[in-house]
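Asks: Sequence first, predicted coordinates after that:
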Amino acid sequence: MSAFKTLDDVDVAGKTVLVRADLNVPMSDGKVSDTTRLDRLAPTLTELADKGAKVVVMSHFGRPKGKRSEKDSLRPVAAALSVSLDGRPVSFAEDCIGAPAASAIEALTPGGVLVLENLRFHAEEEANDVEFARSLSVLGDLYVNDAFSAAHRAHASTEAIARLLPSVAGRLMEQELTALTNALEKPERPVLAVVGGAKISTKLDLLGNMIGKVDMLVLGGGMANTFLHAKGVDVGTSLCESDMADAARDIMARAEKSGCRIILPSDAVVARKLEAGAPNETVAIDAIPSDAMMLDVGPDTIAALTAAVDGVKTVLWNGPLGVFEVEPFGTGTFALARHVAELTEKGRVLSVAGGGDTVAALSRAGVDDRFTYVSSAGGAFLEWLEGKDLPGVAALKTD
């Protein structure tokens, strides 16, 4: 990855700093129900404010499709952000450009924090319109991108504006890029990747990139069923993309050629119904009843996977091994997650995980704060694993 500048490379005292954040947080009854993204953003905003900058926060929220919508206003998020900033006052501007934004910034004192109204109230934002980006850029002296989760979109506030102002990465963006670079671009080997989820059709690019980057690739969830089917295993009524068998065989052939070992389940927990507490049994992978479905990996597979992790230096994780949301089919995912967490805490592995289901699974396992880094970026994290160049990151590169 090319070098990028950070807050360490700029003097922000007395300057107006435009911070692209991701304030697209979940809401319930008009209030923020999960402040994780706000809490992660807080260090960048606090550092800028403490150094005497006027801190102006920009973000999208929801899908207003270029029109003003009260339900998509960032006003209640600004109030929640104040809490994440330990009570530091956060002002709010009724628009993200023009007189409302300019007057709100004018009224801000050095060290103050202001949230601009939803960028996506303007259709030009998602169109990456240069004139809209210029309307944003005239509001500040410096641009800080701290929204890796939006970096895969070439929007005016993530890409075009970075061409118009001196631009650096915020602390959250810096952490994300450093963690992903250490895990995928310049990893300590051997590297093991866990890739799970329902379908391989949605992760073909990811799998294609992984087999050329990692030494071992663990496949779980419905995705593993398709690979087993491609190897001639009867997977019963399990979720399986039978039409993707040729693609699975191609991936296995390419993995073998590149020296990447693919690890599939050797046993499975099966049931006739997918419901909490459903009667289940553990069977060898070649003995799945025709009327049963695989819902989790079995103890032999768990033992093999923990042994594999014992022999590596870097672990990448995207996707669960089973239907962890339904008891008792999270056993495999939770067991492996806890083992990776233990090795991480002992300094034996660098562990990086991401993706919505993955973050939820690690949280359920109680280890979401015990990995080296857990990304909340979603789509941007996946596109990075796919080897794609992210517009919001490319705009920050120094060469």
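Replies: Sure thing, it's come through. Source: prediction; values computed, not measured.

Asks: contacts, neighbours, all on C-alpha from now
Replies: Fine.

Asks: What ranges does the protein have for its helices?
Replies: Along the chain, counting by DSSP state H, helices occupy 36-50, 75-84, 98-107, 123-126, 130-137, 171-180, 204-210, 221-230, 245-258, 299-310, 331-345, 356-365, 379-385, 391-394.

Asks: Mean neighbour count for those helices - can I get that in CSV?
Replies: What follows is those, written out as CSV (neighbours: other C-alpha atoms under 10 Å):
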stretch, mean neighbour count
helix 36-50, 19
helix 75-84, 20
helix 98-107, 15
helix 123-126, 19
helix 130-137, 19
helix 171-180, 20
helix 204-210, 19
helix 221-230, 25
helix 245-258, 17
helix 299-310, 17
helix 331-345, 21
helix 356-365, 19
helix 379-385, 20
helix 391-394, 22
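
Asks: Of all these, which one is nearest Lys273?
Replies: helix 221-230 (15.2 Å; C-alpha to C-alpha).

Asks: hmm, back to that, any chance of the helices of the chain in TSV, plus distance to Ala268?
Replies: Supplementary listing: the helices of the chain in TSV, determined by distance: least, C-alpha to C-alpha, whole Å:
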stretch	distance to Ala268
helix 36-50	34
helix 75-84	43
helix 98-107	57
helix 123-126	45
helix 130-137	53
helix 171-180	31
helix 204-210	22
helix 221-230	10
helix 245-258	20
helix 299-310	8
helix 331-345	10
helix 356-365	19
helix 379-385	27
helix 391-394	41
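
Asks: and here's the other structure:
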Amino acid sequence: MSVRTLEDLLADGVSGRGVLVRSDLNVPLDGGSITDAGRIVASAPTIAKLVEAGAKVIITAHLGRPDGAVDPALSLAPVAARLSEELGRNVQLAGDVVGSDALARAEGLTDGDVLLLENIRFDPRETSKDEAERTKLAKALVELVGDDGAFVSDGFGVVHRKQASVYDVAKLLPSYAGDLVATEVEVLRKLTGGDDGVVERPYAVVLGGSKVSDKIGVIEALAPKVDTLVIGGGMAFTFIKAQGSPVGDSLMQEDMIDTCKGLLDQFGDVIHLPHDIVVADKFAADAETSIAMSADGFDSGMGLDIGPGAVERFANVLRGAKTIFWNGPSGVFEFEKFAEGTRGVAEAIVEATKDGAYSVVGGGDSAAAVRALGIPDDAFSHISTGGGASLEYLEGKELPGLSVLEEQA
């Protein structure tokens, strides 16, 4: 990716200039409390560099899916407080997106100040399919940083979206890739072989999560290229059903069965499914459980985790890998009783990393699971901040937020 970087912007000088930063601060909340601050921590270094260089930093970000309406439960207030702690300085929070409060606060910024705009998705123009509407919002954002302002794209988790604060604003200001975005692209290039197309082998991909339809693109893209494709989580049950075994009341996509059959026929030597399943009598933390063999299936109950045999077999498959990409938990890790599959897979990847493998955790629920299980981030080579964006990059799709930066270079 040939783009202008944060270092290029700093070399040009930012002291006294307004710099608009698109960060990904979409963190999980429990009430008003942040349960995983990983994305805030990952976003802070780019902001800190701009602050130290004397920029007037204005951050735009989203939280959840408010569908263009103001939702107090999705205010960025908790994020502003946590980001203040991370930066060691006060981060102002505007009371609106591009309204009178945001404009007044932006005009009052001095060198090194930081302003966080309220949830950008409170404005329906952010996600509008109408380019003219998105452009109006983008121009309002540009007004906040002034004529000599610049734009830093540092929210990798949203670069696959053609949205006002990601795409349209980059066409109106001198635009640069922040350190987080640059690092994410560098990491993912290693998983696709970069310019020479060479990935260190054996190459293993571990996919989990709920639905096959969410991951079908990356399965089809990577199955011909990898040595091992391990499938767990809810999506495994559609594959198990495709093999002819009953899966009770488990999450299963009837309309994807034929697709899964085709994948198993074509890549049966690469795809590894769970050997056994933890079956629950209900979807609850205190459910009664039993173990069922995948080959036999089960007529009642629902599968909420991979079984101990599957963990052992998956660990053996991963043991000799030199490159590993993991996206999606193996079970309902939020319930302790059904977290062992995800824990076992994570620990197997950690061990492979200790033995020299290059391991990437593909953001989203996978990153949340790692932290919920108490596994330190540095146990892996890299933990991504972009779940969907990472998958689309690996699928070979064009990501609008990156392509616009290349056009501006």
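Replies: Perfect, thanks for sending it. In this text, all values refer to a predicted model and were calculated from it rather than measured experimentally.

Asks: Out of the helices of structure 1, which gets nearest to Val57 of structure 1?
Replies: helix 36-50 (8.6 Å).

Asks: quick check: that closest one aligns to which part of structure 2?
Replies: Residue correspondence for helix 36-50 of structure 1 in structure 2, counting by TM-score structural alignment: residues 38-52.

Asks: Now that stretch on structure 1. Mean distance?
Replies: Once the two models are superposed, stretch 38-52 of structure 2 sits on average 1.4 Å from its counterpart in structure 1 (mean C-alpha distance after the TM-score superposition for structure 1).

Asks: got the contact list for the closest residue to Gly236 of structure 1 other than its chain neighbours?
Replies: Once flanking residues are discounted, Gly236 of structure 1 sits nearest to Ser290: 4.1 Å by C-alpha to C-alpha, 6 or more residues apart in numbering. Shown in contact with Ser290 of structure 1 (C-alpha atoms under 8 Å, 6 or more residues apart in numbering): 234-237.

Asks: which one of the residues you listed is nearest Asp369 of structure 1?
Replies: Checking the contacts of Ser290 of structure 1 one by one against Asp369 of structure 1 (C-alpha to C-alpha), the nearest turns out to be Val235, at 35.1 Å.

Asks: what about that closest one, neighbour count?
Replies: One way to gauge burial is a neighbour count; for Val235 of structure 1, by other C-alpha atoms under 10 Å, it gives 23.

Asks: Could you do Asp30 of structure 2 as well?
Replies: When neighbours are counted by other C-alpha under 10 Å, Asp30 of structure 2 registers 8.

Asks: That one and Ala177 of structure 2: what is the separation?
Replies: According to C-alpha to C-alpha, to the nearest Å, Asp30 of structure 2 stands 31 Å off from Ala177 of structure 2.

Asks: In structure 1, what sits opposite Asp154 of structure 2 in the alignment?
Replies: Under the alignment by TM-score structural alignment, Asp154 of structure 2 pairs with Asp146 in structure 1.

Asks: you'd agree its match is up against Met173?
Replies: Yes: under the contact definition of C-alpha atoms under 8 Å, Asp146 of structure 1 touches Met173, with a separation of 4.9 Å.
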